[in-house]
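1. Predicted model follows, preceded by the sequence.
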Amino acid sequence: MKNTLALLGGLSPTTFLRDYWHKKPLLIRQAIPGFTPLLSRQELFDLAAREDVESRLIRQNGDDWRMDHGPLAKLPPLREKEWTMLVQGVNLHDDAADALLRQFRFIPDARLDDLMISYASDGGGVGPHFDSYDVFLLQAHGRRRWRISAQQDLSLVDGMPLKILKNFQSEQEFVLEPGDMLYLPPHYAHDGIAVGECMTYSVGFRAPAFQELGEAFLQFMADSIDLPGRYADPELTPTRHPAELPAPLLARVTEEINKMRFTDDDVTIFLGEYLSEPKASVYFDPVDKPLTPARFVQAANKRGIKLSRKTQMLYRGKHVFINGESFAVGRADKTVLSMLADERRLDKSALQHASEDVMEAFHNWYQDGWLELF
């Protein structure tokens, strides 16, 4: 709680969520005093050049914007002005970045997305825009000038590779130094410009569109639909309009389709699998020479275990979800598994309560790279 209070400028998570979350911006000076970049400039550039890392390069020339997607093997000269490199999901590849992201776990994991790092040369930015999700913008190196606005006009410039606001009107302006942080709710217009070379860390949150969820849910439920029987019309009479859909056909099919019902359990299992599913760019590295089950149990009981940085583990009721998979568990196993999901690690004392079935699952996850030994 003490660290969270500092992170939120002395506000408790309860107060922040009540007064600011989804409502209004919050500028927090020295949210993390003395903060320095977790990765050097070169380490960040090396990440951007990898196939398994999502990155973008954005360059501005007056009113013209250009965006290139990674891998970014070659970047503009450092002395060149007005370019920005964005690297998504840095928390998946670096322990310190993952630890920083986890400081925001007063928000449920189901909503927490990733840590993005923006590197910009002098004058660099991505233009005035808005996000559809909440974001915390932590200054890591150098300075960035933020202009923000609560404007309702969110119309965009046509024909741009980026979503640039057409009529941005700044209402407030701040210059952030290393350790300063700005929170912005969804759809709050903002424009950040680098003052000299700078790095900004963005903690973003998942806010899937209901249309996206609805389509995914119907696909998820497709294999579960059970409508036995076949259409028949033994009472059929001659028609004078052969091209017209018969009313009895429509009524009968409507009746059958209306028999489909979705339960709370259906939605819970869908949502748990959907929100724990790794992104397309995420790859796990299986253990080359895994320990045998017996040796693994010995090592785990001695050293403890932890989830991989890339693993997303959630739970609800009797259901446990991990990396897009789900299973139901009994009360005793649920205690151990929910502790692992919440703490993302289990020490040897906690493992004493794990059943053989749970230890077998841990061994499988260890082999797949989802879980690691301390």
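-> Noted; the coordinates are in hand.

2. switch to C-alpha atoms for all contacts and neighbour counts from now on
-> Noted.

3. Tell me who's in contact with residue 151.
-> For residue 151, the contact set (Cα atoms under 8 Å, 6 or more residues apart in numbering) comprises 168-169, 188-189.

4. Ok, residue 32 next?
-> 6-7, 179-180.

5. so which of those residues comes closest to residue 72?
-> The closest of these to residue 72 turns out to be residue 179 (Cα to Cα; 27.8 Å).

6. Let's verify residue 268: helix, strand, or coil?
-> helix (DSSP: H, G, I helix; E, B strand; the rest coil).

7. okay, now the one to match up with it:
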Amino acid sequence: MLGGLTVNEFLRDYWQKKPLLIRKAFPDFNGLLDPQQLIELACEEDVQARIVTQSRGQFGLRHSPFMPEDFDGFGKAKWTVLVQGVNHFLPEASELLRHFSFIPHARLDDLMVSYAPKGGGVGPHFDSYDVFLLQGLGHRRWQISTQEDQTLIEGAPLRILKDFRVEQEWVLEAGDMLYLPPHCAHNGIAEDDCMTYSIGFRTPAYQELAEQFLVYLQDRIEVDGMYADPDLKAQKHPSEISAAMLRQVEQAIKQVRWDKEDIANFLGCYLSEPKPHIFFDIPGCPLTLAKFRQALHKRGVALDLKSQMLSHGEWIFMNGEAFQPQEGDYPLLRDLADWRELPAQADCSPELSELLYQWYLDGYLTPR
């Protein structure tokens, strides 16, 4: 998959450093969907999708929801449909992502699949995240540049580079894959009817993390006492915030503390939180706890395709919630987080089976 490189060699020499073209990374890969199946998926109510058009040098952008007729009548315009989170709907897509487990799950965003007829593309641009571009159906020409100039075309509905200078280009066919680090400018152009599978890895900005950490803290901090000024003195300027008030409030705010465990729990909850448009389907006729335990004993369980599960220290994070299981149960839950399934469990503690059962009722997992 990595063109003869070991995982350690790839991480050392290429990850977040420079592009890598891998011919026949997946020799037998011809795609997981055909164009019509992707269009049908783009029309599903809970799917995020976009249509990008290009006509006479001008780009257009439309967001889902779509109807089938939205894909008719493009005329001479070049167009592309892009569908996010295909791994949330297609088991085979989730299986494809297993090949990339050498990158921590906390970094994984999703699998986006795009289809374009000849000439289609989204224009020269750069992303702020790492991405593997795996070719399925057809052929796509990829042009890349490590240019520092990232000036964008003003007023365009997409982040299109104003002055894109091609340094390298290749035509990828089924099974070929191109890795691009963040901010590597690139432009993909369909040579014929083609589909590309983009495995993206999130790189949250520190500003975003800091803001969300403060939101996380607001429900977890306690600052004792109330403001008081029994020794208040008359002020020459009543509009002025006094030095005494500043000192008192400063001392109160200094009571806010956090440590590494707070940060780890925040990351676990934040990075496992499903995106706002994601909803889980609860079982229509749920098993009783006793029946669920029998299924767990005989068959094991598997995570729902939409579930996000992470682990750290003694904590497990499932879809934005933190859990601290018993010490003996932690390795099994970590295995579930690692591999997204647990084999049949002959010796499962009552506490663990009850936790898994609650997740089953929430739609987070199901018996295999």
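-> Received the coordinates, thanks. Keep in mind that this is a model prediction, so the values were computed, not measured.

8. The contacts of residue 32 of the first structure in strands, which ones?
-> In strands, judged by DSSP state E, none of these are found.

9. Could you measure from the aligned partner of residue 119 of the second structure in the first structure over to residue 190 of the first structure?
-> Superposed on the first structure with TM-score structural alignment, residue 119 of the second structure falls opposite residue 123. Separation of residue 123 of the first structure from residue 190 of the first structure (Cα to Cα, to the nearest Å) stands at 15 Å.

10. and the contacts of residue 151 of the first structure, which are buried?
-> Neighbour counting over the contacts of residue 151 of the first structure (16 or more other Cα atoms under 10 Å) leaves 168-169, 188-189 as the buried ones.

11. before we move on, the earlier item: mapped onto the second structure, which of the contacts of residue 32 of the first structure are still contacts?
-> Shared with the second structure under both residues aligned by TM-score structural alignment, their matches' Cα atoms under 8 Å, the contacts from these are 7, 179-180.

12. Filter the residues you listed down to the ones in helices?
-> Residues from those lying in helices, with DSSP state H as the criterion: residue 7.

13. so which of the kept ones among the contacts of residue 32 of the first structure comes closest to residue 368 of the first structure?
-> Distances from residue 368 of the first structure to these, taken by Cα to Cα, are shortest for residue 7, at 34.9 Å.

14. Enumerate every residue touching the closest one.
-> Counted by Cα under 8 Å, 6+ apart, residue 7 of the first structure has contacts 28, 31-32.

15. go again using 7 Å as the cut-off
-> 31-32 (Cα atoms under 7 Å, 6 or more residues apart in numbering).

16. measure the alignment partner in the second structure of residue 195 of the first structure to residue 300 of the second structure for me?
-> Structural alignment (TM-score structural alignment) places residue 195 of the first structure against residue 191 in the second structure. According to Cα to Cα, residue 191 of the second structure and residue 300 of the second structure sit 45 Å apart.

17. same check, this time on residue 105 of the second structure
-> 22 Å.

18. thinking again about what came up before, strands - which of the buried ones among the contacts of residue 151 of the first structure land there?
-> residue 189.

19. and which of the contacts of residue 32 of the first structure is nearest to residue 212 of the first structure?
-> For the contacts of residue 32 of the first structure, the closest approach to residue 212 of the first structure (Cα to Cα) belongs to residue 7, at 32.8 Å.

20. coming back round to it: now the contacts of residue 32 of the first structure in a markdown table, with distance to residue 275 of the first structure?
-> Output for the contacts of residue 32 of the first structure, formatted as a markdown table (distance: Cα to Cα, whole Å):
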| residue | distance to residue 275 of the first structure |
| --- | --- |
| 6 | 29 |
| 7 | 26 |
| 179 | 31 |
| 180 | 30 |
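
21. from the residues you listed, which is closest to residue 222 of the first structure?
-> Nearest member of those to residue 222 of the first structure, counting by Cα to Cα, is residue 7, at 44.3 Å.

22. Which residue range of the first structure does stretch 299-306 of the second structure align onto?
-> By TM-score structural alignment, stretch 299-306 of the second structure lines up with residues 303-310 in the first structure.

23. got the end-to-end distance for the matching stretch?
-> 21 Å.

24. Show residues contacting that stretch.
-> Here stretch 303-310 of the first structure has contacts from 92, 98, 344-348, 369-374, using Cα under 7 Å, 6+ apart.

25. Name the residues of that stretch that come out as buried.
-> Result for stretch 303-310 of the first structure [16+ other Cα under 10 Å]: buried residues 304-310.

26. ok, back up a step: closest one of the contacts of residue 151 of the first structure to residue 353 of the first structure?
-> The closest of the contacts of residue 151 of the first structure to residue 353 of the first structure turns out to be residue 188 (Cα to Cα; 47.3 Å).

27. which residue ranges form the helices in the stretch 1-150 of the second structure?
-> 7-13, 35-42, 91-98 (DSSP state H, counting those that start in this stretch).

28. right, so of those, which gets closest to residue 195 of the second structure?
-> helix 35-42 (7.6 Å).

29. Onto which residues of the first structure does that closest one map?
-> Mapping helix 35-42 of the second structure onto the first structure (TM-score structural alignment) gives residues 41-48.

30. The matching stretch: average distance to aligned residues in the second structure?
-> Compared with the second structure after fitting, stretch 41-48 of the first structure deviates on average by 0.9 Å (mean Cα distance after the TM-score superposition for the first structure).

31. hmm, who's touching that stretch?
-> 53, 55, 70-72, 87.

32. Next, the buried residues of that stretch.
-> Buried-residue list, stretch 41-48 of the first structure, by 16+ other Cα under 10 Å: 44-45, 47-48.
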